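Novice: got a predicted structure here, sequence first:
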Amino acid sequence: MKALIALASTIALMAMPALAQDMRSTRATLSGNGVSGTVTVSETASGMAHITIDVRGVPAGAHGFHIHEKGVCDADEGFKSAGGHLAGGMNHGVEDSNGPHAGDLPNLHAGEDGIVQVEYFTDGFSLDPDASPTISGPDGAAVILHAGADDYASQPSGDAGDRLACGVLYPPQ
């Protein structure tokens, strides 16, 4: 019996890397206005998205951070090319009774050193291209770091100010 348990454990451990490889993941290089770093979004076994953020050069203070509907980051137009927030049929903000947008995330807080390292979990969107809302459409989606804090209520985007930095989340391959 012990040999059977050991064999089952070995088979389970051998299968784990294959399971991990089946999970979807995408990474954006966030840049603009002296900000640089990465944002990674990975699918979890529970179906939630795991978001990790590691950026430098962020002005001290609170900053809105959102997933936007278009995977386009044209700096010459202030990153307006990324479109609005990934809405998923909802209003903006956790303070709205018909909110939040699928792409609404908590504010990021940068210290005097300009470094932000944080991780979130959300079930607001999926990496599955057949799901809705998804960040894995044919054009991907964008992550936007705003100049100011999101107030979690103002329409359509939380009064978070200009778009400071942008990165494209391409559909996972």
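Specialist: Good, I have the coordinates. Residues are numbered from 1 along each chain as shown.
Novice: contacts, neighbours, all on C-alpha from now
Specialist: Noted.
Novice: what is the burial count for residue 106?
Specialist: 17 (other CA atoms under 10 Å).
Novice: check residue 75 too.
Specialist: 16.
Novice: identify the residues contacting it.
Specialist: Residues in contact with residue 75 (CA atoms under 8 Å, 6 or more residues apart in numbering) are residue 32.
Novice: ok so residue 14 is a strand residue?
Specialist: No: counting by DSSP: H, G, I helix; E, B strand; the rest coil, residue 14 is not part of a strand but helix.
Novice: distance of it relative to residue 20?
Specialist: 11 Å (CA to CA, to the nearest Å).
Novice: what do you get for residue 13?
Specialist: 11 Å.
Novice: just checking, residue 63 touches residue 111?
Specialist: No: applying CA atoms under 8 Å as the test, residue 63 and residue 111 come out as separate, 11.4 Å apart.
Novice: higher neighbour count, these two?
Specialist: residue 63 (25 against 12).
Novice: quick check: which element contains the more buried one?
Specialist: strand 61-68 (DSSP states H and E).
Novice: of all the residues in that strand, which ones are buried?
Specialist: Neighbour-count burial for strand 61-68 flags 62, 63, 64, 65, 66, 67, 68 (criterion: 16 or more other CA atoms under 10 Å).
Novice: what's that strand packed up against?
Specialist: When contacts are defined as 3 or more CA pairs under 8 Å, 6 or more residues apart in numbering; DSSP states H and E, strand 61-68 sits against strand 104-110, strand 141-146.
Novice: so which of those is nearest residue 80?
Specialist: Set against residue 80 and scored by CA to CA, the helices and strands packed on strand 61-68 come closest in strand 141-146, at 9.9 Å.
Novice: next, the one to line up against it:
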Amino acid sequence: MKWRNISWVWLAGGMVLALTGCDTQPTAILASTAHDPSMNVQPVTSDIVNSKGKKIGTATFTQLAKGVQIDVSASGLKKGLHGIHIHEMGKCEAPDFKTAGGHFNPTSREHGFNNPNGEHAGDLANLVVGSHGKGEVQFVNTSVTLRKGEPNSLLKDGGTSLVIHTDPDDMHTNPAGNSGDRIGCAVIQ
């Protein structure tokens, strides 16, 4: 649902409330949003673990009308930029997370926003980590969905994963933007 439509929903709900009483407001709001299929997909929250299997953060995936909002919060990382991507397998076996496979790439493209043949559906902007070792970021990826059964679904059979790398992503080099070792991983299922 677009943000400008939310105010109309509340306005319509408020008008119904003012005209008919409290008992009808929830019905009016539910009826107004029932046509939006993204409302039927539950958010997914996953723990991010480091190479020792210790939880270092969380990632929450929320279906939007077009794409998926990804909220990441992580700590215990070195200061600077870190590549962060969605990978093709829902496995996060420490210490190197190679079980996550390559980047999620259902359209068979190349890596990076700056690649003329790119980008992978799993490519994301870099995670910025401050001097205190913490990083928080919110992405909206319009190339993926949480709706099961679609070719670009993060909830495909076996799931997918979110991987944090040790170095920044250069946004064009195959296969992973020279982003270095995998240092954090979260299963998306």
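Specialist: Arrived safely, thanks for sending. All values derive from a computational prediction rather than experimental measurement.
Novice: give me the mean deviation of the strand holding residue 63 of structure 1 from structure 2.
Specialist: In the superposition with structure 2, the average deviation recorded for strand 61-68 of structure 1 is 0.2 Å (mean CA distance after the TM-score superposition for structure 1).
Novice: how far does the lengthiest strand in structure 2 sit from the chain's center?
Specialist: Secondary structure of structure 2 read by DSSP state E shows that its longest strand is strand 55-63. Centroid separation between strand 55-63 of structure 2 and its chain, computed with CA atoms, centre = their mean, to the nearest Å, is 8 Å.
Novice: that strand vs structure 1, average distance?
Specialist: Averaged out, strand 55-63 of structure 2 is 1.1 Å away (mean CA distance after the TM-score superposition for structure 1).
Novice: same for that strand, what does it pack against?
Specialist: Strand 55-63 of structure 2 packs on strand 44-50, strand 68-74, strand 182-188, going by 3+ CA pairs under 8 Å, 6+ apart.
Novice: ok, back up a step: pick the most deeply packed of the helices and strands packed on strand 61-68 of structure 1.
Specialist: Of these, the one with the most neighbours on average (mean count of other CA atoms under 10 Å) is strand 141-146, at a mean of 27.
Novice: what stretch of structure 2 does it fall on?
Specialist: Aligned by TM-score structural alignment, strand 141-146 of structure 1 corresponds to residues 160-165 of structure 2.
Novice: list of residues touching that stretch?
Specialist: With CA under 8 Å, 6+ apart, stretch 160-165 of structure 2 has contacts from 82-92, 100, 104, 154, 179-189.
Novice: let's see it at 7 Å
Specialist: 82-91, 100, 154, 179-189 (CA atoms under 7 Å, 6 or more residues apart in numbering).
Novice: ok, now stretch 4-11 of structure 2?
Specialist: By CA under 7 Å, 6+ apart, stretch 4-11 of structure 2 touches 29, 32.
Novice: got it, and stretch 118-137 of structure 2?
Specialist: With contacts defined as CA under 7 Å, 6+ apart, stretch 118-137 of structure 2 is touched by 71-87, 103-105, 109-113, 143-144, 168-169.
Novice: same thing but 6 Å
Specialist: 71-86, 103-105, 109-113, 143 (CA atoms under 6 Å, 6 or more residues apart in numbering).
Novice: pick the most deeply packed of the helices and strands packed on strand 55-63 of structure 2.
Specialist: The stretch of those with the highest mean neighbour count (mean count of other CA under 10 Å) is strand 182-188, at a mean of 27.
Novice: now do that one and strand 68-74, the angle between them.
Specialist: Counting by axes from the mean of the first three to the mean of the last three CA atoms, to 10 degrees, strand 182-188 of structure 2 lies at 130 degrees to strand 68-74.
Novice: strand 182-188 of structure 2 maps to which residues in structure 1?
Specialist: Counting by TM-score structural alignment, strand 182-188 of structure 2 corresponds to residues 163-169.
Novice: for stretch 154-162 of structure 1, which positions count as buried?
Specialist: Quick answer for stretch 154-162 of structure 1 (16+ other CA under 10 Å): 157, 158, 159, 160.
Novice: perfect, I'm done here.
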